[in-house]
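Q: predicted model follows, preceded by the sequence.
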Amino acid sequence: MNTRRSIRNTRLWLTPLAAAVTLSFAGCVNYAGIKSDHQLDAPTTLQTQESLPAEGGKWPSLDWSQQFGDPQLPKLIDEALNGNPTIDEARARIAKATAYAGSAKSSLYPNVSGSYSWSRNLYSENTVFPSPIGGSWNSENTVLTGASWDLDLWGKNHERLRQATSDQKVAEADMEEVRVTLATSVASTYNQLARLYELRDIAANELKDREDIEHITNGRVSAGLDTNVERQTANGDTATIRSSVTSLDGQITTVRYQLGALLGAGPDRGLAIAAPALGTGAPVTLPDNLPADLISRRPDLVAAYWQVDSTTHGIKEAKAEFFPDINLSASLGLDAFGWGRFLTSSSRQIQAGPAIHLPIFDAGALRSQLKGRYADFDYYVANYNKTLIDALSEVATQVTLIRSTDKQLVDAQAALDAQTKAYQLAAVRYKAGLTQQLQVLNADDNRLAAEQSVANLQMDRRNMQIALVKALGGGFDASNTELATKAGTPDTALKILHSAD
């Protein structure tokens, strides 16, 4: 208790001393004129009322993949999150940032060390050591305990710790972004597998239709109603569709390999995945208060905010470099030749006192360092603002695309129904000898294109739903984690705090 009071009293008299020294050299090294006018954009300043209206919808939850009704998809996402190396990379970055924060925290406390050394020396007879030491071999024993403490009167070490803590939060938010990106990548790749299976089924059905046309053509050639030209045309069309089926089989295998890699496994894991059975998904409705709440729902926005916060503490640390450092140090130990008097009081050695470091002239090094910190601040503010603008644009774009696709699907389905009826009528007339082969082939081509169009629109819509989930944060919510600020969301008034310190 007395030691603590003594340290406190020491700081009390050293603080005004340091201030007096600082004032006396105020004209030498200072940061006058170095500042920044940049600030974070508040979401309310960006016009979104027309593009992102409040619709009473819900934010995506962490189990958003269940909306598609395929139990295999959530399992694949969980497997990827547990096995993909990118997650391990993100964890390693968090561990490194945490270690750095721990190192920064240690600078707030006194540092105590101890040492012992033994040496065997032959001392010269013609130096400072008289006989009998000079000219003889002697052993020297030294044990020393030392302590030092940077008083951190200007908060440099505290700001370094705060910066390291913010960097740790950046790493944690980056990991959440990795998780969201990985989960949606698995879902979109799985949807691509579903698309290829759907297109393959369409191609396989088309192959049966072309084989039917080929069979009808052979009959008409035998009856003298068609020539060998029509027969070769039918044979060529059938071979073309068969080639398409083979191509789709190859693409399916390739996508399976991609899924295996996303799961953090070998290509054989992808071959074991069952064929997708994805449904339409939940209706698309935007949540209320979207722009304001989005900044705590998007991990990349949260990471961008904490990066800005980190640079503000870096600026304060750089400003503290302009003031004197005061370091208290003390050492206590024993030093003696031989062992006889090593542990006696006469072998004691004690040293204690303060050390003051004051920058007087550094050729502009500290000012340049501070300007660099302000440049970092301006960069990360711009990055945050860009990320916010891009995030709002992504949400608006995906919603618009989904609703446009819904309208296209209505017309595409009507076109498919009409083209299917036209093909059926043409096939009946061709079989009855009432029309030419070209007409039925054209009708079949039109029906095939319409069916492929419907399938692609359905798969595109599901990809857009997955992209919208990612744009809305993928179920992440910083307000319930240590990544939130005291207000629960990024403090867009950060510039005021920054420029006033």
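A: Thanks, I have the structure now. Numbering: from 1, shown residues only.

Q: please make it C-alpha for all contacts and neighbour counts, starting now.
A: Noted.

Q: which secondary structure state is assigned to residue 327?
A: State at residue 327, reduced to three classes by DSSP: H, G, I helix; E, B strand; the rest coil: strand.

Q: same question for residue 142.
A: Residue 142 - assigned by three-state DSSP - is strand.

Q: does it touch residue 335 like I think?
A: Yes: using Cα atoms under 8 Å, residue 142 makes contact with residue 335 at a distance of 4.4 Å.

Q: more neighbours: which of these two?
A: In terms of neighbours (other Cα atoms under 10 Å), residue 335 is the more surrounded of residue 142 and residue 335; the figures are 21 against 18.

Q: how close does that one sit to residue 347?
A: Using Cα to Cα, to the nearest Å, one gets 5 Å for the distance from residue 335 to residue 347.

Q: check residue 240 too.
A: To residue 347, residue 240 is 100 Å away according to Cα to Cα.

Q: same thing with residue 320?
A: Applying Cα to Cα, the value for residue 320 to residue 347 is 41 Å.

Q: and here is the other one:
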Amino acid sequence: MALGVVLAGGCTVKDSAAPPSRVVLPARFAEAPVTDGMHADLGRWWTQWHDPVLDRLVDDALAANPDLAVARDHVRQARGYVAVARSTLYPTVGATGDIAGGGLGWSNPAVPAALAPNLGDPATDGHLAGLAAAWEPDIFGGRAADLRAARAVAQSVEEQLRGTRMLVAADMVENYVASVDDLRRVALIDRAAAVLDRMEAYAGARMAAGQATRADIDAIRARRRTVLAARPLLVADVDTRRRRMAVLSGRLPEQAPAIPQPALFVIPPVPVGIVPVGVMDRRPDIRARRDLVQAALERLRSARTDLLPRFGLEFFGGNGRLRFDGLPGLSGSGGLMALTTYLPIFTAGRIHARIDVADARLDEAVTLYDQALLTALSEVESAYESRAALDVQGQGLSAALAVARRAAEDRLGLFDGGRSTLLDALQARLDAVAIEDAGVRSEDGRAMATIRLAVALGGGTL
């Protein structure tokens, strides 16, 4: 025991420390726009779409999503484990009680049965009741380390709840925005089909006048069928996304929400004024990894205390009685107290192996934390760059659409003046519709990049 105390004096759980992170965060994001704009409020970033239907759908999902319900149950479980770990720091007290009864057959071969005393009913009974207590003082801090580890794990589970909230909101926004864009494209397909119907009627009239051929009409019909071929896929995608939105809100797929008539909505501006260290402090996956590093460190500290002596206090106090019928009963009360100690001497390397395992798990936790940092930095940079590229594409398509619409108006004016055919005017209108469709697809890409950027920056975790 003296040797154990000497060893304990030179080894405490606080001697352990986590390996440092190898990731050095940059001062700013390389792909973030350089601007003095307002800092973005990422708490409810989807409200920047200014769409009350979208706001309601996200609120419904955050209130009734099954994944969030499961995550909240995980938090309850983790808090329960914290209570279990805390209980090991305190004594255990319990009551015991026993009662017994039976019968005995008395006989003595040296005494004739006729001369044996009459003992009446040869019965026996007894009882024992007492109070027991045991306590192992946490002298070297192993149990306290276990408690800190449980708390760190519970904090990581709470961060996972915040992360689930973030992903559920993003999932709802993504499906809603994509559905609206699909419906906008369906409307453009219908417009293009209507223009092709007019082209076919015009070509039929020209063929009757000997100015067009059957091949011209067949070509227009083939174009119309090609355009309409994309419509069922878009409608199916809308329905698939509507069913997904219903499930996100804890509803049956048959209760999918209705999507309002397509309307042009303003895509939120790019968040500015956000630095990497702020993102890492906000993102729940990074915070959870940080908590798990702390948990692994505390488990290593706890494992190292297994090399040290353990002391315990035990107490029992009680009252009992034992009676044999015909004989004087025995009864009494009292108590016992004991001081126990245990020092491991030979365990075939089991304790050191556990320490090595805990040490390796700590290294693993730090590596996973570094990996999460690198992944987060990459996600933010990629989302910023994607949004910037799509912004440039959108500006180009907007300019092209303005030119195409002006050309369509000019062609119609030339037709009205007898200087061009209606077919040329209708073709110019089709060209404008095609550019508008490309613009809608570009806006959808910008919206998806905005959603990815909001998630990468840790938005929606409140």
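A: Sure thing, it's come through. In this text, all values refer to a predicted model and were calculated from it rather than measured experimentally.

Q: more neighbours, residue 320 and residue 347 of the first structure?
A: Ranked by neighbour count (other Cα under 10 Å), residue 320 of the first structure and residue 347 place residue 320 first, with 18 against 14.

Q: so what's residue 420 of the second structure closest to, chain neighbours aside?
A: Of all residues not flanking residue 420 of the second structure in the chain, residue 414 sits nearest, at 5.3 Å (Cα to Cα, 6 or more residues apart in numbering).

Q: sorry, that was for residue 60 of the first structure
A: residue 475 (4.7 Å).

Q: so the residue nearest the centre of the second structure is in which element?
A: Note on the second structure: the residue nearest the mean C-alpha position is residue 164, at 3.3 Å, using Cα atoms, centre = their mean. For residue 164 of the second structure, the host element (DSSP states H and E) is helix 142-208.

Q: can you spell out the matching residue range in the first structure for that helix?
A: Alignment of helix 142-208 of the second structure against the first structure: residues 156-222, by TM-score structural alignment.

Q: that stretch vs the second structure, mean deviation?
A: Mean deviation of stretch 156-222 of the first structure relative to the second structure after superposition (mean Cα distance after the TM-score superposition for the first structure): 0.8 Å.

Q: ok, now which ones touch residue 63 of the second structure?
A: Contact partners of residue 63 of the second structure, counting by Cα atoms under 8 Å, 6 or more residues apart in numbering, are residue 249.

Q: redo that, cut-off 10 Å
A: The contact partners of residue 63 of the second structure, by Cα atoms under 10 Å, 6 or more residues apart in numbering, come to 57, 69, 165, 248, 249, 250.

Q: hmm, which two among these are most spread apart?
A: Spanning the widest gap among these are 57 and 69, at 17.1 Å by Cα to Cα.

Q: these two - which one has more neighbours?
A: Each of residue 57 of the second structure and residue 69 has its neighbours counted (other Cα under 10 Å); residue 57 has more, 20 against 15.

Q: now that one: closest residue in space, sequence neighbours ignored.
A: residue 172 (7.3 Å).

Q: and what of residue 149 of the first structure?
A: residue 110 (4.4 Å).

Q: same deal with residue 17 of the second structure?
A: residue 297 (6.8 Å).

Q: picking that back up, out of the contacts of residue 63 of the second structure, who's nearest residue 3 of the second structure?
A: residue 69 (52.4 Å).

Q: how far does the helix or strand harbouring residue 429 of the second structure sit from the chain's center?
A: Per DSSP H and E, residue 429 of the second structure falls inside helix 422-456. Helix 422-456 of the second structure has its C-alpha centroid displaced from the chain centroid by 33 Å (Cα atoms, centre = their mean, to the nearest Å).

Q: ok and that helix relative to helix 142-208, angle-wise?
A: Per axes from the mean of the first three to the mean of the last three Cα atoms, to 10 degrees, the angle that helix 422-456 of the second structure makes with helix 142-208 is 180 degrees.

Q: so residue 140 of the first structure touches residue 121, yeah?
A: Yes: counting by Cα atoms under 10 Å, residue 121 is a contact partner of residue 140 of the first structure at 7.7 Å.

Q: look at these two and report which has more neighbours.
A: More crowded of residue 140 of the first structure and residue 121, by other Cα under 10 Å: residue 140, with 16 against 13.

Q: map the more buried one across to the second structure for me.
A: Superposed on the second structure with TM-score structural alignment, residue 140 of the first structure falls opposite residue 126.

Q: and for its match, nearest residue in space, chain neighbours not counted?
A: Residue 126 of the second structure sits nearest to residue 322 (Cα to Cα, 6+ apart), 4.2 Å away.

Q: next secondary structure element downstream of whichever strand or helix holds the one you found?
A: Element membership for residue 322 of the second structure (DSSP H and E) is strand 310-324. Next helix or strand after strand 310-324 of the second structure toward the C-terminus (DSSP H and E): strand 330-342.

Q: before we move on, the earlier item: now do the same contact list for the residue nearest to residue 149 of the first structure.
A: 147, 148, 149, 150, 151, 327, 328, 329.
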